[in-house]
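A.B. asks: only geometry, no sequence info:
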């Protein structure tokens, strides 16, 4: 007697295994119902490419012509042509589907698949029983719902972490440019968490613990930001409004601040001898002192900043927030801060932002380069060619007309 090949032996073992299972009859199913169940099985079990295509082809082969159970009998050659793979791949895919419990093999004694009418007039079908798809449909629906819920949770975590990361970054940038506060520890934590946070979706996904760590870091950064003394901006009261001018930074002796010593070897006597007389000192430019009420009335678009603006600190924060919308670079902001101070830079950015909005709303589109226009405003204010107070007053009159 001829010895059977290993492939045939595997098929026979699969037949014996599936036939030993308890067959639970199911109601007659249509082709659409089987396709829906097969699609759910694909998503729930994460089937590979070949089994995924084969299970859909088996569902499509069902004619729904009155069989007691949904049984199909396509040959491996037919499935290989439909799926576009070799017959060996089809054999392996069918074995995977049997192992997953999605189909039951019901071959004839000589391992063939066909349909015939028996001696008693009853129809006999040898092939693949697809009833497990229908019996497990509720299970697949539950698993798919859990998968979708997990995806939504990952999306939420990524949005939360992204928001907290921006909060930390904005706070650190503001502190680095406008304060002497020591942010080394916060920057180190920011770098560590950034390395631990995957840029793209991974198999393990984002953990809630990581989101909690980002939230704590954002709170710590904003707490340090709130501790910075707003009086550094030297607020002064003017009739009917609050005015401010560029800060005169001084050294701080707190635990969280660096103390910078002057890099000079001049003695006190030499300093006294070289002191410039007060009357010879240049007079302060008139646009160094800005009326906060004037800025708010002249630039109503500043309300795009989501927080209320009640002080110089809020105005600087608004200017930093609106700067990307003008396409001005961070280097341009830093250079302007070094030249004219943070408050005046913020006012110039807000003024440029309002002019850009007015140009867009008018429909003329006369400003071709937003970034170039904003940088020209910053350079003009720094050089004294643009009096920002005069420009704001003119812009306020234009908006009141």
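C.D. replies: Right, received. Where do you want to start? Fair warning: this is a prediction, and the values are worked out from it, not measured in the lab.

A.B. asks: going forward, measure contacts between C-alpha atoms and count neighbours the same way
C.D. replies: OK.

A.B. asks: quick one, strands of this structure?
C.D. replies: 71-72, 104-106, 114-117, 123-129, 236-238, 241-245, 289-291 (DSSP state E).

A.B. asks: what's in contact with the second one?
C.D. replies: Applying CA atoms under 8 Å, 6 or more residues apart in numbering, the set of residues contacting strand 104-106 from outside is 14, 15, 18, 19, 98, 126, 127, 128, 129, 130, 132.

A.B. asks: which one (most neighbours) among those residues?
C.D. replies: residue 130 (26 neighbours; other CA atoms under 10 Å).

A.B. asks: that one reaches residue 70, doesn't it?
C.D. replies: Yes. Contact criterion CA atoms under 8 Å: residue 130 and residue 70 qualify, at 5.5 Å.

A.B. asks: if we can go back for a sec, got TSV for the strands of the chain, with distance to residue 369 too?
C.D. replies: Output for the strands of the chain, formatted as TSV (distance: least, CA to CA, whole Å):
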stretch	distance to residue 369
strand 71-72	66
strand 104-106	68
strand 114-117	73
strand 123-129	67
strand 236-238	36
strand 241-245	29
strand 289-291	27
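
A.B. asks: got another, please set it beside the one above:
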């Protein structure tokens, strides 16, 4: 004669009884509509979808506990119940009853109080993870039958395995949510750093623009996020900062257009040559400038005075190379500057704008940058700055190094081409 499986719990009323009744009815309906598996060798090997590894499933439920409204203490009780099941796998299509005493279950839960234990058991039943299979007197035990087999009364773990697919899906969603929150937090941190740097530099240099208003907006968005902020909170902050960052960057670039990119086009035609192609940097990180070039006859260099009378003889074999040098050749040797461009650099104008932006990040003063552009010209100064950025980790003071190169260029002892050649050799 088949055993009757009760729907109602023994001696339990209120919401806990209602949760048990609903869970038991749903489990009974599921078993009626789902065909029984014949648990052959395939099922034992783990290919049966109704069977689940209890440890892997518990880990997945731990990651997805928020989706099921379970706390860490409730999962501790579930882990204790699983420890009473001797097999590693649990069959979701057949009753899997464990029948620990209250005292033993409490001990495996770290000495949890009986009232707390009952509350967490009710939580597991309400979440559909276990069912109560109470005996007529409410006690938990196993009873052998004369015809073979046995009847057990206690807690049924089969619903836990039956919901494996749902649990794994929720765990994947929870993991994706954690990664999304982490990525949004990283973006917030990076934008906060960039906004702070640009606004601080602009205010300290007295640049034109609505920097005071931008600083106030930044202060409102720089408050720390809650440690357990959800994705919506972090994403809202990220979007607000992205909007502010776009305005800050555009204001900075507008300031550069007005303040730092108005040099005469004639500077782009200047050229200074150094016949030695040794590296500009030493491995120890100490800066090394180019050795003085041999002065040759046949071409002249203007020191930039109004009268143009101070002229020294310098060679010109590289002049056509510099003028004909494509932007792609510079970018192949100095790819790092591309990370700072607001848009893809397709012409020299955008390259020079980006170099002026990078100047602030390298800590080069406006005076040093202005002097370099005045002596070398806009194009050559931008190339030099891109080369300095490429080896920023080897240069102790980017500003001091640029001033030294400017001084060498003013004396006709520095050329851009050997610097680019050294970078080409480095990347090859």
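C.D. replies: All right, it came through fine. From a predicted model like this one, the values you see are computed outputs, not experimental measurements.

A.B. asks: that older thread, from the contacts of strand 104-106 of the first structure, which is closest to residue 194 of the first structure?
C.D. replies: Residue 194 of the first structure has its nearest neighbour among the contacts of strand 104-106 of the first structure in residue 98, at 44.5 Å by CA to CA.

A.B. asks: tell me the contacts of that closest one?
C.D. replies: 14, 18, 104, 105.

A.B. asks: try 10 Å
C.D. replies: 14, 15, 17, 18, 92, 104, 105, 128 (CA atoms under 10 Å, 6 or more residues apart in numbering).

A.B. asks: for residue 16 of the second structure, same thing?
C.D. replies: Here residue 16 of the second structure is in contact with 9, 118, 119, 121, 122, 123, 125, 126 (CA under 10 Å, 6+ apart).

A.B. asks: same question, residue 352 of the first structure
C.D. replies: 299, 322-323, 326, 346, 358, 370-371, 373-378.

A.B. asks: among those, which ones are buried?
C.D. replies: 299, 322-323, 326, 346, 358, 370-371, 373-375, 377-378 (16 or more other CA atoms under 10 Å).

A.B. asks: JSON lines for those, including distance to residue 244 of the first structure?
C.D. replies: Shown next, in JSON lines, are those (distance: CA to CA, whole Å):
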{"residue": "299", "distance to residue 244 of the first structure": "17"}
{"residue": "322", "distance to residue 244 of the first structure": "20"}
{"residue": "323", "distance to residue 244 of the first structure": "20"}
{"residue": "326", "distance to residue 244 of the first structure": "24"}
{"residue": "346", "distance to residue 244 of the first structure": "12"}
{"residue": "358", "distance to residue 244 of the first structure": "26"}
{"residue": "370", "distance to residue 244 of the first structure": "27"}
{"residue": "371", "distance to residue 244 of the first structure": "26"}
{"residue": "373", "distance to residue 244 of the first structure": "25"}
{"residue": "374", "distance to residue 244 of the first structure": "22"}
{"residue": "375", "distance to residue 244 of the first structure": "23"}
{"residue": "377", "distance to residue 244 of the first structure": "20"}
{"residue": "378", "distance to residue 244 of the first structure": "18"}
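
A.B. asks: looking at these, which one is closest to residue 188 of the first structure?
C.D. replies: The nearest one, if we look at those relative to residue 188 of the first structure and count by CA to CA, is residue 323, at 26.2 Å.

A.B. asks: give me the number of residues near the residue nearest to residue 293 of the first structure when sequence neighbours are not counted?
C.D. replies: Once flanking residues are discounted, residue 293 of the first structure sits nearest to residue 241: 5.7 Å by CA to CA, 6 or more residues apart in numbering. Residue 241 of the first structure: 11 surrounding residues under other CA under 10 Å.

A.B. asks: how far away is residue 241 of the first structure from residue 194 of the first structure?
C.D. replies: Distance, residue 241 of the first structure to residue 194 of the first structure, using CA to CA, to the nearest Å: 43 Å.

A.B. asks: write the ChimeraX selection for whichever of the contacts of residue 16 of the second structure are buried.
C.D. replies: This is how ChimeraX selects the buried members of these, with burial counted by 16+ other CA under 10 Å:
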select :9,121,122,123,125,126
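
A.B. asks: just put the contacts of residue 16 of the second structure in CSV and tack on distance to residue 350 of the second structure.
C.D. replies: CSV is the format used below for those (distance: CA to CA, whole Å):
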residue, distance to residue 350 of the second structure
9, 75
118, 69
119, 66
121, 66
122, 66
123, 62
125, 64
126, 62
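
A.B. asks: and the contacts of residue 16 of the second structure, which of them are in helices?
C.D. replies: Using DSSP state H, the subset of the contacts of residue 16 of the second structure located in helices is 118, 119, 121, 122, 123, 125, 126.

A.B. asks: relative to residue 217 of the second structure, how far out is the first one?
C.D. replies: The reference is to residue 118 of the second structure. The value you get for residue 118 of the second structure to residue 217 of the second structure, if CA to CA is used, is 51 Å.

A.B. asks: repeat for residue 206 of the second structure
C.D. replies: 18 Å.

A.B. asks: now do residue 68 of the second structure
C.D. replies: For residue 68 of the second structure relative to residue 217 of the second structure (CA to CA), the value is 39 Å.
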